[in-house]
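Engineer: Fold the stuff below for me.
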Amino acid sequence: MSSKYSLPLVLSFTIHIVLAGILLLGDFSSPPKPTPTSVQMEPIQAVIVEKSKVEAQINKIKKQKADDAKKLKDLEQSIAAAKAKRLNEAKRVKELERQRKKKAREKKAADIASKKAKAKANAADKIRKQKEREKKQADEAAAADAKAKRIKEENDAKKAAKKAEDLRKKKAAELKRKEQEARERAAQQKLLEQQMAEDMANRQQARRQQMMTEIGRFTALITQTIKRNLITDRSTMEGKSCKLTISLAPSGFVTNVVTGQGNRIVCEAAKTAVYKAGTLPVSKDPEIFREMRTISLTVAPDKFN
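Structural biologist: Here you go, the predicted model:
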């Protein structure tokens, strides 16, 4: 065993010494630091170039050291791998030898046991055949039970599927019925709303017609009141007219009169007639009065006669 490992050990030791020497020489070969000297007037460019050379040399030495260290590490790993391989090979050979001896012992024991086994083989064969017959019978019985169980499960599944389908159809029919009822209710509601809207429109139209009739009636009454209080002069008013805008209080009291387009004389006379009347006839219905609060009309004296 010592002869197997002496050569690798010597080789590893020699390599370590050589690499250590290289590293030492690399340390000592580093460029010496420049000693301070008397003041020299050298150009700045020269100093920068010299410094870059020194740094380049230092980087080169550092790289060399790193490369040497990597080579040493790789070599050590190779030696360790080779050593491990040799150890594994020795273990494998030893294990093969052990297995060979074991197999030899086992073969010898097997030969002895073989003779005994043959004696028991016939009896065991009979027992085996008996067990096979029993197993076959048991398997056939189990197969029959499994078949019956499978048939029952299939029938149960069919019944369950039919029941589920019937329930689904029932729910679908119920949903359809409810949807139809909802549509019918919606249609009835829509029809009712349409009828209510039509009734409302008819009532509003009738109310509007009633209001217009009332407004027309009270407008005629107001016109008659103005006529009664209007002082006319055929020579100056014939063929003339004036538009008035009258503002009224809920009691009919005149709050304001504005004359619009028309003859000045007619406008003044009409305005005077309105203020003379003081209160004009108005509807007691608040809704109708809102439409008459401000009323516009045209006064034409020659049409009053």
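Engineer: contacts and neighbour counts: CA atoms only from here.
Structural biologist: OK.
Engineer: Point me to the helix or strand that includes A164.
Structural biologist: For A164, the host element (DSSP states H and E) is helix 44-229.
Engineer: Of all the residues in the very next helix or strand once past that helix, which ones are buried?
Structural biologist: Toward the C-terminal end, the helix or strand that comes next after helix 44-229 (DSSP H and E) is helix 234-237. Within helix 234-237, the residues scored as buried using 16 or more other Cα atoms under 10 Å are M237.
Engineer: After helix 234-237, heading C-terminal, what element do we hit next?
Structural biologist: strand 242-248.
Engineer: What residue in the protein is the furthest from its centre?
Structural biologist: S235 (89.3 Å; Cα atoms, centre = their mean).
Engineer: Kindly provide the distance from that one to V266.
Structural biologist: 12 Å (Cα to Cα, to the nearest Å).
Engineer: again with L192
Structural biologist: Distance of L192 to V266, computed by Cα to Cα: 56 Å.
Engineer: which of these two has more neighbours?
Structural biologist: With neighbours defined as other Cα atoms under 10 Å, L192 and V266 compare such that V266 has more, 25 against 12.
Engineer: wait, what's in contact with that one?
Structural biologist: M237, K240, S241, C242, V299, A300, P301 (Cα atoms under 8 Å, 6 or more residues apart in numbering).
Engineer: how about this one, so we can line them up?
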Amino acid sequence: MLKFGPEVFISIGLHVLIGGLLLVSMNFSSPVIPVHAPMPNFTPIEAVVVDAKTINDQLQRIEDKKQAERDKILQQQRDEQRRKEEAIKRKQEQERKRVAEVKRREQAKKEEEQRQQRELERRAAEERERKAQQKREAEQRAKQEAQRKEQERKEMERLMQEQLQAEQAELSLRARQRQQYVLTETQKYQAMIEARIIQNWYKDDSMIGKTCRIQIRLSSTGFVISVRSLGGDKNVCVSGEQAVRRAGEMPMSKDPSVYNELKDITFLFKL
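Structural biologist: Alright, predicted model coming up:
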């Protein structure tokens, strides 16, 4: 609904006033007076003649003013409409920006969550790889340690085997040396015992070609414990036993091994 200001009502009043003046001008500007009639006795009234152009100009000004008022009202309405539209646009733009900002924040949040998730996955992958590497290194160290221990064991076994062989060789050598020593000592003392017995054996020509085997048992000091004939010529056996008894205490080694070889000896008497 259009609203009119006081100027409009003033304009309407002026139009009514001008119309009235025109009517008055038309009725009283040219009065008809009879020729022979006497002039009435009245006071003359000044008539106001209104020029048509002036009226038109006045009307045009009024119309222009009215049009200006209408244009002003229309401009105000357009300005108001524009302000409303601009306000709506600003509100829509603000809403669009708000929605865009919300979406941007949601997208940024989503991207940040995705980045954090990727970072967690990357760290988890690195941790798994680190543990796998540690496991591989531990297994490698364990394998190397096992190989080292196996090599040490084999080396120890080799050294022990060599040492055992060396000890066995040493024992064998010592045994051979000992055996040789015992044999030599036995032979030496046996020869000394035989020499002692021969020195105390009395022989005669009747024993030529005859023999007698006599077993002699000695103590560790060389003392003759027993003498026994094992068979042979009687005379040779009797003279042999007498020779052993006359020899008395025999030469004897203090080495038990040599004594064991000499404690029971068999002497062959032969002429």
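Engineer: Report the TM-score for the pair.
Structural biologist: After superposition, the two chains reach a TM-score (TM-score structural alignment, normalised by the length of structure 2) of 0.55; 171 aligned residues with a Cα RMSD of 2.8 Å.
Engineer: What residue in structure 2 is paired with C242 of structure 1?
Structural biologist: Applying TM-score structural alignment, one finds that C242 of structure 1 aligns to C212 in structure 2.
Engineer: I'd assumed V238 was in contact with that match.
Structural biologist: No. Contact status for C212 of structure 2 versus V238: not in contact, 9.0 Å apart, counting by Cα atoms under 8 Å.
Engineer: out of the two, which sits in the more crowded spot?
Structural biologist: Neighbours were counted for C212 of structure 2 and for V238 using other Cα under 10 Å; C212 has more, 22 against 14.
Engineer: Might you calculate how far the strand ranked longest in structure 1 sits from the centre of the chain?
Structural biologist: In structure 1, assigned by DSSP state E, the strand with the most residues is strand 254-262. In terms of Cα atoms, centre = their mean, to the nearest Å, the centre of strand 254-262 of structure 1 is found 69 Å from the chain centre.
Engineer: mean per-residue distance, it to structure 2?
Structural biologist: Taken over the aligned residues, the distance from strand 254-262 of structure 1 to structure 2 averages 1.2 Å (mean Cα distance after the TM-score superposition for structure 1).
Engineer: which part of structure 2 lines up with whichever helix or strand comes after that strand?
Structural biologist: Remark: after strand 254-262 of structure 1, the chain's next helix or strand is helix 264-277, criterion DSSP H and E. The aligned range for helix 264-277 of structure 1 in structure 2 is 234-247, by TM-score structural alignment.
Engineer: can you pull the buried residues of the matching stretch?
Structural biologist: Using 16+ other Cα under 10 Å as the burial criterion, the residues of stretch 234-247 of structure 2 that qualify are N235, V236, C237, S239, G240, E241, Q242, A243, V244, R245, A247.
Engineer: Just the residues contacting the longest strand of structure 1, thanks.
Structural biologist: Strand 254-262 of structure 1 is contacted by residues 240-249, 267, 271, 274-275, 278-280 when judged by Cα under 8 Å, 6+ apart.
Engineer: try 7 Å
Structural biologist: Residues outside strand 254-262 of structure 1 that contact it (Cα atoms under 7 Å, 6 or more residues apart in numbering): 241-249, 267, 271, 275, 278-280.
Engineer: same deal with stretch 183-194 of structure 2?
Structural biologist: With Cα under 7 Å, 6+ apart, stretch 183-194 of structure 2 has contacts from M250, P251, M252, V258, E261, L262.
Engineer: which among the residues you listed end up buried?
Structural biologist: Buried by 16+ other Cα under 10 Å: M250, P251, M252, V258, E261, L262, out of those.
Engineer: The helix holding A164 of structure 1 to helix 264-277, inter-axis angle?
Structural biologist: For helix 44-229 of structure 1 against helix 264-277, the angle by axes from the mean of the first three to the mean of the last three Cα atoms, to 10 degrees is 70 degrees.
Engineer: and helix 44-229 of structure 1, how far out from the chain's middle?
Structural biologist: Relative to the mean C-alpha coordinate of its chain, helix 44-229 of structure 1 is positioned 20 Å out (Cα atoms, centre = their mean).
Engineer: same deal with stretch 224-233 of structure 1?
Structural biologist: Distance, centroid of stretch 224-233 of structure 1 to centroid of chain: 81 Å (Cα atoms, centre = their mean).
Engineer: Onto which residues of structure 2 does it map?
Structural biologist: The aligned range for stretch 224-233 of structure 1 in structure 2 is 195-204, by TM-score structural alignment.
Engineer: Give me the distance between the two termini of that stretch.
Structural biologist: Note: stretch 195-204 of structure 2 ends 18 Å apart using Cα to Cα.
Engineer: now do stretch 249-264 of structure 1
Structural biologist: Start-to-end, stretch 249-264 of structure 1 (Cα to Cα) is 26 Å.
Engineer: where's that stretch relative to the chain centroid, distance-wise?
Structural biologist: 69 Å.
Engineer: Would you indicate which residues of it are buried?
Structural biologist: A249, P250, G252, F253, V254, V257, T259, G262, N263.
Engineer: go on, stretch 70-78 of structure 2?
Structural biologist: Within stretch 70-78 of structure 2, the residues that count as buried by 16+ other Cα under 10 Å are I73.
Engineer: quick one: it aligns where in structure 1?
Structural biologist: Taking TM-score structural alignment, stretch 70-78 of structure 2 hits no residues over in structure 1.
Engineer: returning to that earlier point: export the buried residues of stretch 234-247 of structure 2 to TSV and tack on distance to N200 of structure 2?
Structural biologist: Converted to TSV, those look like this (distance: Cα to Cα, whole Å):
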residue	distance to N200 of structure 2
N235	15
V236	13
C237	14
S239	9
G240	9
E241	10
Q242	8
A243	5
V244	7
R245	9
A247	6
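Engineer: Now the two most distant members of those residues.
Structural biologist: N235 and A247 (18.2 Å; Cα to Cα).
Engineer: Any idea how many residues pack against A146 of structure 2?
Structural biologist: 12.
Engineer: can you tell me which residue in structure 1 aligns to it?
Structural biologist: Mapped onto structure 1 by TM-score structural alignment, A146 of structure 2 lines up with L175.
Engineer: Roughly how far does its match sit from K169 of structure 1?
Structural biologist: Taking Cα to Cα, one finds L175 of structure 1 at 10 Å from K169 of structure 1.
Engineer: and if you look at Q195 of structure 1?
Structural biologist: Relative to K169 of structure 1, and taking Cα to Cα, Q195 of structure 1 is found at 38 Å.
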